[in-house]
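> Dropping a prediction and its sequence here:
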Amino acid sequence: MTPLKYLQGYPAHLLDQVHRLIAERRLGDYLGRRYGGRHEVQSDKALYAYAMALKQEHLRKAPPLDKVLYDNRLDLTHRALGLHTAVSRVQGGKLKAKKEIRVASLFKEAAPEFLQMIVVHELAHLRESEHNKAFYQLCEHMLPGYRQLEFDLRLYLTWRELSPA
């Protein structure tokens, strides 16, 4: 049986279904039917505008974002699909914190729903730093169906890893 490293912690009955899809070579078909499209957000400038629109819609009072970009250094080996950081610098006599979001470049090729899910995830960290109940409630508020999208993204990552290059 193929180890499902992106799906650890999910119930056994779900993992059995995934194993069955993999064995029958139908995982790609399942994902293609659900998430067949590709988004238009291909540049860092477009990604910044996309993230700012989501932030404006759901998190108006959250700290401002200074930078949002695709990062080709983020990858699955580091177990990071996105990062939120606060870079603090002294400017004059004040300490300024600049908020940044970096999204793994693999999302340039992903379905629009997966890009939205990862951006919502990173934006939620502006308000909740930990992956706790409040964090996931905020994600679900910003993107109804967030939990299913996160599961399907994990399926997508599994499929990418199993597919021949």
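Alright, I've got the coordinates. Numbering: from 1, shown residues only.

> Going by C-alpha atoms from here, please, whenever you check contacts or count neighbours.
Fine.

> Give me the three-state assignment for the nearest residue to Ala97 once chain neighbours are set aside.
Distance criterion C-alpha to C-alpha, 6 or more residues apart in numbering; nearest residue to Ala97, sequence neighbours excluded, is Ser88 at 4.2 Å. Of the three states, Ser88 takes strand under DSSP: H, G, I helix; E, B strand; the rest coil.

> Below is structure B, check it against A:
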Amino acid sequence: MEPALRYIQGYPEHIITPVTKMYQDGRLAAWFNQRYPDQHTIKSEKALFDYTMAIKNRYMKKTALLRKVTYDNKIHLINNALGLHTYVAKVHGGKIKSNNEIKIASVFKQAPEPLLRMLVVHELAHLKEKEHNKAFYQLCCHMEPDYHQLELDARLFMIVKDLTDSK
């Protein structure tokens, strides 16, 4: 498998084969850009926090507080991940206080809005479900019905991004 196609490793053959063909024919970027012609406008961390909180308040009002949401340019390089959810519990005056933070890979500043939303939904779901289990994916699909398609499309975005960055 081509190194650029590592993002879809583990997907079934009926997905890998057409993506590989488009990649080899040099058509993947054009196909993706036609499917998602526009980038989102959520560039600042305040805008990202507000965007995330709007989704959280709509679907997850009773979950733990979210202290911070940021773009992070180290995530992809270190963890080969697109987002991270961190949880820190501290004892303060006999009470346990928790700080939840979400970090989104900076590469998603240039992504289409549906892909950013999928990533935010994924990280928000970790507030309630720590593991990637059935309940986790059900929650993701509750917040974003096209979650699974958008997750694949986010991986295709990364392939296209690698293609355009290498030119």
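Right, received. Where do you want to start? Quick caveat, the model's predicted, so the values are computed rather than measured.

> Got a TM-score for the pair?
Overlay of the two chains. TM-score (TM-score structural alignment, normalised by the length of structure 1): 0.94; 165 aligned residues with a C-alpha RMSD of 1.3 Å.

> Run through the residues that contact the residue nearest to Ala97 of structure 1.
Leu95, Lys96, Ala97, Lys98 (C-alpha atoms under 8 Å, 6 or more residues apart in numbering).

> Without its sequence neighbours, what residue ends up closest to the first one?
Right, Leu95 of structure 1. Arg89 (5.7 Å).

> surely that neighbour meets Ala97?
Yes - with contact defined as C-alpha atoms under 8 Å, Arg89 of structure 1 and Ala97 form a contacting pair (6.4 Å).

> now the strands for structure 1?
Under the criterion DSSP state E, structure 1 contains strands at 67-71, 82-91, 94-104.

> okay if I get those strands as JSON lines plus distance to Gln148 of structure 1?
Formatted as JSON lines, those follow (distance: least, C-alpha to C-alpha, whole Å):
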{"stretch": "strand 67-71", "distance to Gln148 of structure 1": "24"}
{"stretch": "strand 82-91", "distance to Gln148 of structure 1": "18"}
{"stretch": "strand 94-104", "distance to Gln148 of structure 1": "20"}
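
> Nearest residue to the middle of structure 1?
The C-alpha lying nearest the average C-alpha coordinate of structure 1 belongs to Ile118 (C-alpha atoms, centre = their mean; 2.0 Å).

> surely it meets Leu81?
Yes - look at Ile118 of structure 1 against Leu81 with C-alpha under 8 Å: they come within range, at 7.5 Å.

> who touches both of the two?
Val103.

> Run a quick neighbour tally on Arg78 of structure 1.
Arg isn't right for residue 78 of structure 1; it's His. 8 (other C-alpha atoms under 10 Å).

> Off-centre distance for stretch 48-59 of structure 2?
14 Å (C-alpha atoms, centre = their mean, to the nearest Å).

> how much does that stretch stray from structure 1?
Mean deviation of stretch 48-59 of structure 2 relative to structure 1 after superposition (mean C-alpha distance after the TM-score superposition for structure 1): 0.4 Å.
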